[in-house]
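# sequence and computational prediction follow.
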Amino acid sequence: MTARHDQQFHALHSEGLLLLANCWDAGTARLAIHAGSKALATSSAAVAWSHGYPDGGPLPPELLVSTVRAIARVATVPLTADIEDGYASDPARVAALARDVMRAGAVGINIEDGAGAPEVLCEKIAAIRRAAAEEGVNLFINARTDPYLRPLVAPDARMAEVLRRAALYREAGASGLFVPGVREAGEIAAIAAGCGLPLNVLVRPGFPPLEQLRALGVRRLSAGSDIAEMADSYIVHAMGEFLRSGQVAAPDAPPLAYPQLNALMAGNGG
C-alpha cells in the first residue's frame, strides 16, 4: 500500500464524484491511470472474461487474487476489487478471501447480496470488517444491493427495499452503497439522501449528465463491464475480419453485449 491508499480512497468519496473506468488486468490498469483515473476498480465480469470464464461465480478465487496482485504492481492510485458475493456463503471463507485481496494490494472491495438474504451479506461484511482491522487496512467495503437488477420486490417497492438494506449494511460495517440499475433522477436523489453512505451507481445510456449526478448526491460512478464489452467486441470482430480477408481493419460491426460475451466465455457462444 502506497502513502495510505486506503485513506485516499475513502477521501475520494467525499470530494465530489469519483469516476471509475473499470479495468481487468495490469495493462488496462496502466491505461486507466494514463487516462487520468484517480483510482482503479476491477469489473468482476471483465476479470472473469479475461481468464476465459463467464461472470457470476465460476472464476477460481485464486485467479481473482493473482489479478489484484498484478494490478497492484503497476498501481500508483488506490485499487478496489469486485469480489462478487465473496465466492462462498460462509462469512469466514469470504473474510479469508478479502484478507487475501487486501494482502494482494486492494484497499477496497465490492461485495453483493444478489438474490440472497441481506442478513447473509451483513454477516459477510462484519467478518470482512474484522479481518480488515486485523490487517490494519481501513478497507472501503462497497455493498452492492440488487433490487433494481433482480425481481426481488415489486417495482414500486424497490427504493424502500434498497434503503432498508442500506441501513442493515451500514450497521454491519459497509463504507458505501452500490445500487446498479437505478436510473430515475428522483429515485437516485432519494437513495443518496436516505442511505447514509456514499452512493455508487452504474452508468447506463441516457443517464443524467455528471453535474446533475453530483447534484443528486451520487459520489461514485462506475463503468462496470461496458468498456470490456466494447474492447472484446472490437477484438472478436477484428479477428473475424482478419480470418476472412487477411486484413486488419477497424470493424464496422455492432458490439457484443454482456449476455453474448458471458455466454461465449461459458463455452456457449460458438
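All right, it came through fine. Numbering: from 1, shown residues only.
# from here on, contacts and neighbour counts on C-alpha atoms
Fine.
# tell me which stretches of the stretch 1-150 of the chain form helices.
In chain order, the stretch 1-150 of the chain shows helices spanning 5-12, 26-35, 44-50, 61-74, 91-104, 118-135, with DSSP state H, counting those that start in this stretch as the criterion.
# which of these is buried the deepest?
Of all the helices of the stretch 1-150 of the chain, helix 44-50 has the most neighbours on average by mean count of other CA atoms under 10 Å, namely a mean of 23.
# which other helices and strands contact it?
helix 258-265 (3 or more CA pairs under 8 Å, 6 or more residues apart in numbering; DSSP states H and E).
# now what about the helix it packs on, what contacts it?
For helix 258-265, the surrounding residues in contact (CA atoms under 8 Å, 6 or more residues apart in numbering) are 45, 49, 52-55, 225-226, 229, 269-270.
# returning to that earlier point: between the helices of the stretch 1-150 of the chain, which one is nearest to L213?
Each of those was checked against L213 via CA to CA, and the shortest separation belongs to helix 5-12, namely 15.7 Å.
# packing partners of that closest one?
Helix 5-12 is packed against strand 140-144, with contacts defined by 3+ CA pairs under 8 Å, 6+ apart.
# put this next to the first one:
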Amino acid sequence: MTHTMHTFDRYVDVLSALADPALVPELPTAGDGPVGASIGWLRATVCRFSSGESHRRRRAVVEAELARLEPAALWQAAAVGRAGELRTRVVRSLAQALGMPAPGAVAEAVIVVAGAYLGGADAGADAAVAQLVRQLAPEPADDAALEVVANRIGLLVQACEATAALVEAAADCGDRPLARVLREHPPARTMRRIAVRATELAGRGIAEGDVVLLDLATAQLTHPVPLAFGAPPRVCPGRAHALALAGGLLQRPLTPFARLHDQAAAPLLLPNAWDYASAAALAAQGFAAIGTTSLGVAAAAGLPDGSAVTAEATLALSRRLAQGSFLFTVDAEGGFSDDPKEVAELARALYDAGAAGVNLEDGRPDGTLAPAELHAAKIAAVKAAVPALFVNARTDTHWWGRQQEQTATRLAIYEQAGADGVFVPGLSDPDKIAELTATLLVPLNILYTPAGPALRELAALGVRRVSLGSLLYRRALETAVATATAIRDGQSADLTAPSYAEVQQLATARRGPR
C-alpha cells in the first residue's frame, strides 16, 4: 500500500502535529542483531523513538540520570577537560559526571553509535553498542536493566550530536547568548511523524500509515515562542545541561549567582530584603542569595513603588548591601527610564556597586505594559554594557491581569534579547507554569504565594527560581504594628527577637565573590 507524505512548515500546524497523539515518531530501520549488542536493539529501546507508555517509562530513566547532575558542575567539568575532539569532550564530560567507568572509552564508542543512530545497519555500531552494554550493564542484566542502560547510552548519543552542534554554531555567533543560538540553530531542523491512525491537520486528511514531515526550523522563524512537544507540552530534561556543557567548552563565564539557578535539588529560593540588616539576617540563615524588594525600598523612603522615582535609593541600598558577604540581586522596576542607554548606565552602576543581578519589569505605573520591543531593547543594552550581570526579565501580564495571552511571546522576546532568566509574578496555575517551562531555555522565576504550588511542586514543573517579593517586608510591618499595639493595649505579645548584640554583629560580615 502506498502512503502519502505531508509536509508542514507553518508554526500553528507544526505545533498541532507535535501535540497530536495520532502522530508518533518514526522509528529508524531496526536492522538485525541481538538484544544488548546491536544498533537496531538500541533504537527500539530508547525513549527518542518511542511513544505512549514505553516513552514515559524510558524518559523517566533519562530524567533520573540528569536529576543527579547540577549543570554548573557540568560547566566546570567541560571547562577543565579541554583536550580532544569536540564530540569526544562532550561525551567524556557527561559520562564522567554520570559516574560511568572509563569515560574516554565510553566517548569513543558513543561517537561510533551516533554515526548510525538514525538508521541503517552498521557492524561497527553493533560492536560499539555491545561494548557500551558490557561496560554499563550490571551482571546479570535482565530486560529492565538493559532498558535502563539503553537509555543511558541514548542520552550520551543525543548529547554528542546536539551539544557539539550547539558549540559549533555558537563559535560562529560571537558573544550571542547560548539560549539564542540554540533557538536560531536547533539541532533538529526537521522531524518525521507516522500516523498510527487517521487524523486531520490544517484541514488535510491524513490516513493511517502516512508520513508527516515537520519543518521545525522554518516554522520557528515565523513565531517567537519556541515549539513545545507533546500534550501537555514537555520540558526537554537536558536543555540546561546542554547549555552548561556548551558554556564550559566555549569558556563562557558562569558567575556564582548564575550557578544558583541550575541546582538539581530545588529552585533557588530568593528572599527579598529592604535594607542591609534584613539582607544580612537572611544571609546568616544560609540563604544563598538575597533579592531586594522595590516596594520595601520605596516605602522606606516614603515614595510610591513602581513610579520610577527610587533610582537613587535603589543604588544607595546596593552600595550598602555590597558590604556583606552575600550575593544579591536588585529589583530595579523598569530600569527607571524608557531610554535603553540610561537603563544600561544604571545597570553598570549597580554592578559596580556589587550587584550580581537585576530585575527589569515591563509593567508601568498606570497598569499598562511597555511594548515588548522596548523592554527587549533595555535588556539587550544592559547585557551589552554588563555581560556578567544576571538580567531577570519580568513580565507583568499576570501581575496586572492584562494581556495574559501574550506571556509566552513576551518571555520569548526577552529571552532572545539576552535575558538570563524570566519572571512572571502573579502566575500560580500549575498547567500554565508547565506550558512556559516547556518552551523556555532560561530559568523561570515565580513569585511565591501561599495559595500556589509549594516549592517541591514548582521544582517538578521546571521552575528554577522562586522569589518572596515584598512578603517579608509586609510581614515585618505587620509584626511591628501588632507588637506595639499589643503592648499598648495590655495584651500578651510574642517578643522573641534578635538581641542587640546579634543585630550589631550583622554589620561585621565582608563581601564575597559575585
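Received it, and whenever you're ready, just let me know what you need. Because the structure is predicted, anything quoted here is derived from the model rather than measured.
# can you give me the TM-score here?
TM-score for the superposed chains, counting by TM-score structural alignment, normalised by the length of the first structure: 0.82, backed by 236 aligned residues with a CA RMSD of 2.0 Å.
# can you list the helices of the stretch 1-150 of the first structure in a markdown table and add distance to L177 of the first structure?
Putting the helices of the stretch 1-150 of the first structure into a markdown table (distance: least, CA to CA, whole Å) gives the following:
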| stretch | distance to L177 of the first structure |
| --- | --- |
| helix 5-12 | 13 |
| helix 26-35 | 23 |
| helix 44-50 | 17 |
| helix 61-74 | 22 |
| helix 91-104 | 18 |
| helix 118-135 | 12 |
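# quick check: the aligned residue for R152 of the second structure in the first structure?
Structural correspondence for R152 of the second structure with respect to the first structure (TM-score structural alignment): none, the position is unaligned.
# can you tell me, leaving aside adjacent residues, what's nearest to the corresponding residue of the first structure for R410 of the second structure?
R410 of the second structure maps onto R165 in the first structure, with residues paired by TM-score structural alignment. What sits nearest to R165 of the first structure in space, not counting adjacent residues and going by CA to CA, 6 or more residues apart in numbering, is P118, at 6.5 Å.
# rewinding a little: of the contacts of helix 258-265 of the first structure, select the buried ones using a ChimeraX command.
When burial is assessed using 16 or more other CA atoms under 10 Å, the buried subset of the contacts of helix 258-265 of the first structure is captured in ChimeraX by this command:
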select :45,49,53,54,55,225,226,229
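# let me know the closest of the contacts of helix 258-265 of the first structure to E62 of the first structure.
Comparing the contacts of helix 258-265 of the first structure against E62 of the first structure with CA to CA picks out Y53 as the nearest, at 13.3 Å.
# separation between the aligned residue in the second structure for that closest one and A123 of the second structure?
When the two structures are superposed using TM-score structural alignment, Y53 of the first structure falls opposite L303 in the second structure. Shown here: L303 of the second structure relative to A123 of the second structure, a distance of 73 Å by CA to CA, to the nearest Å.
# go on, D143 of the second structure?
Remark: distance between D143 of the second structure and A123 of the second structure (CA to CA) = 23 Å.
# what about the two, which has more around it?
Using other CA atoms under 10 Å as the criterion, D143 of the second structure and A123 rank with A123 on top: 13 against 10.
# residues in contact with that one?
For A123 of the second structure, no residue meets the contact criterion (CA under 8 Å, 6+ apart).
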